[in-house]
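Novice: all I have is the shape, not the residue letters:
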């Protein structure tokens, strides 16, 4: 498994920033199904949460 998907905190930060499964997959270099599976394994919701733009900027690399 990709280290970013194995790390719940990183994956949770992507979800909290409002990234879609497709965008997380692109950022991590994984398939959408791998991202969806990792979200389920970590018990994370795929629903978007409103996040301030400042936090979104911090997650952009």
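Specialist: Everything's here; your move. Fair warning: this is a prediction, and the values are worked out from it, not measured in the lab.
Novice: C-alpha from now on. contacts and neighbour counts both.
Specialist: Noted.
Novice: residue 38: neighbour count?
Specialist: 20 (other CA atoms under 10 Å).
Novice: contacting residues around it?
Specialist: 5, 6 (CA atoms under 8 Å, 6 or more residues apart in numbering).
Novice: how much space between residue 6 and residue 53?
Specialist: Going from residue 6 to residue 53 by CA to CA, to the nearest Å gives 26 Å.
Novice: the two: which is more packed in?
Specialist: residue 6 (15 against 9).
Novice: take the one below as the second:
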């Protein structure tokens, strides 16, 4: 039985946390391949650039 994958927002949050595909797969309870396919399906990159809050403030100026 295949586990139901989280929606795009949940996957994006895991990636934003800095979790690897392996760690996401463990949390969800599926294979790394399934997670990689879901990320591609949702147009998410495994590596997301996190902008520190201080930098965000400077960019808004």
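Specialist: Structure's in. What do you need? Here the structure is a predicted model, which means the values were calculated and not measured.
Novice: can you give me the TM-score here?
Specialist: Scored against TM-score structural alignment, normalised by the length of structure 1, the superposed chains reach a TM-score of 0.71; 50 aligned residues with a CA RMSD of 1.8 Å.
Novice: which residues in structure 2 form helices?
Specialist: When secondary structure is read from DSSP state H, structure 2 shows helices at 8-16, 21-28, 32-41, 53-60.
Novice: okay, these in a markdown table with distance to residue 47 of structure 2 next?
Specialist: Below are those laid out as a markdown table (distance: least, CA to CA, whole Å):
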| stretch | distance to residue 47 of structure 2 |
| --- | --- |
| helix 8-16 | 7 |
| helix 21-28 | 10 |
| helix 32-41 | 11 |
| helix 53-60 | 18 |
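Novice: need the contact list for the residue most central in space within structure 1.
Specialist: Nearest to the mean C-alpha position of structure 1, by CA atoms, centre = their mean, lies residue 14 at 3.4 Å. For residue 14 of structure 1, the contact set (CA under 8 Å, 6+ apart) comprises 24, 59.
Novice: at 7 Å instead, please
Specialist: Residue 14 of structure 1 makes contacts with residue 24, as judged by CA atoms under 7 Å, 6 or more residues apart in numbering.
Novice: structure 2: which residue goes with that one?
Specialist: In structure 2, the residue equivalent to residue 14 of structure 1 is residue 14, according to TM-score structural alignment.
Novice: burial measure for residue 48 of structure 1, as a count.
Specialist: Neighbour tally, residue 48 of structure 1, other CA under 10 Å: 13.
Novice: what's the answer for residue 42 of structure 1, then?
Specialist: 15.
Novice: residue 8 is in contact with that one, correct?
Specialist: Yes. Residue 42 of structure 1 lies in contact with residue 8 (CA atoms under 7 Å); the separation is 6.2 Å.
Novice: please consider this matter closed, and thank you.
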